[in-house]
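Asker: How does the following fold in three dimensions:
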Amino acid sequence: MNQKVDNAQDANGVKLRLSAQRALCGNIPRTLRSVSVEYHDTVIACRYVFDDGATTSEMALLSCAGTEIIADYNEPYTITEEFMTIPFPIKPEYLRYLVYMRAEGVVAL
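Answerer: Okay, the predicted model is just below:
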């Protein structure tokens, strides 16, 4: 699948992408493949994709990142989080904004 990533410069999208990237600093487990986000009205959605089953501690780590994202918004904003397992080399589907993607299929030198 060749999915287009939206890089539109709307103010809400820019704020959400920056918030997500900041929240992910120090919160990325080794098995994480990608993180994408989007918003609809006052709901922020986060999708975390792993290549094998995420442990409880890995999901808790990313939930901390989700808490940091929603902390940048006032009520009535809410957040939903989706944890998916999609093994490499299957390509995951992303939400509107891709904010993290692991390098895959790279041969070490």
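Asker: rest of the way, CA atoms for contacts and neighbours
Answerer: Noted.
Asker: Test my guess that residue 92 contacts residue 98.
Answerer: No - counting by Cα atoms under 8 Å, residue 92 sits too far from residue 98 to count as a contact (11.1 Å).
Asker: more crowded one of the two?
Answerer: Shown here are residue 92 and residue 98; by other Cα atoms under 10 Å, residue 98 has more neighbours (22 against 18).
Asker: I have a second one here; can you model it like the first so I can compare?
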Amino acid sequence: MTDKFLIESAKHALDNHIPKSLISASVELKTLKKKWFQVFDKKTKKEIQWLCVFNQTATEDDIEFGRIAGTEIISDFNSEYGINEMFEKIDSEDTPRVLRNIIYSKPKL
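Answerer: Below you'll find the model as predicted:
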């Protein structure tokens, strides 16, 4: 799977249902390093990192939206992939942390 497929999957998961509190959403694919006891495991584990950054007004429903989008993203991949969903709240004037592929960024007013 490529970054292009991951980006398209994440865009589809957002599907223009973006809560007002969402500042940014980004995604990245990481290959996990094997531990010493996993050397005989032929599968390389890959992790999708999904980061949603909200402003301080975010509700539990807004965070749940991020979780649902993460579920939709991982459903596009096979069992070789896992997902690390990260949700952060920041002050609106702060710069959000982002991963390699920015899927959504709220315009500054």
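Asker: Any idea which residue is closest to the centre of the second structure?
Answerer: residue 50 (1.4 Å; Cα atoms, centre = their mean).
Asker: That residue pairs with which position in the first structure?
Answerer: Counting by TM-score structural alignment, residue 50 of the second structure corresponds to residue 46 in the first structure.
Asker: Tell me how many other residues crowd residue 82 of the first structure.
Answerer: Residue 82 of the first structure: 12 surrounding residues under other Cα under 10 Å.
Asker: which one is the alignment partner in the second structure of it nearest to, not counting chain neighbours?
Answerer: Using TM-score structural alignment, the partner of residue 82 of the first structure in the second structure is residue 86. Nearest residue to residue 86 of the second structure, sequence neighbours excluded (Cα to Cα, 6 or more residues apart in numbering): residue 51, at 4.7 Å.
Asker: count of residues packed around that neighbour?
Answerer: Other residues near residue 51 of the second structure come to 23 when the count uses other Cα under 10 Å.
Asker: I figured the match of residue 50 of the second structure hits residue 81, correct?
Answerer: Yes - Residue 46 of the first structure sits in contact with residue 81 when judged by Cα under 8 Å, with a separation of 4.8 Å.
Asker: shared neighbours, those two?
Answerer: Both residue 46 of the first structure and residue 81 are contacted by residue 66, under the criterion Cα atoms under 8 Å, 6 or more residues apart in numbering.
Asker: Show me where the first structure has its helices.
Answerer: 11-24, 56-70 (DSSP state H).
Asker: Can you lay out these as JSON lines showing distance to residue 38 of the first structure and mean neighbour count?
Answerer: Converted to JSON lines, these look like this (distance: least, Cα to Cα, whole Å; neighbours: other Cα atoms under 10 Å):
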{"stretch": "helix 11-24", "distance to residue 38 of the first structure": "8", "mean neighbour count": "17"}
{"stretch": "helix 56-70", "distance to residue 38 of the first structure": "12", "mean neighbour count": "17"}
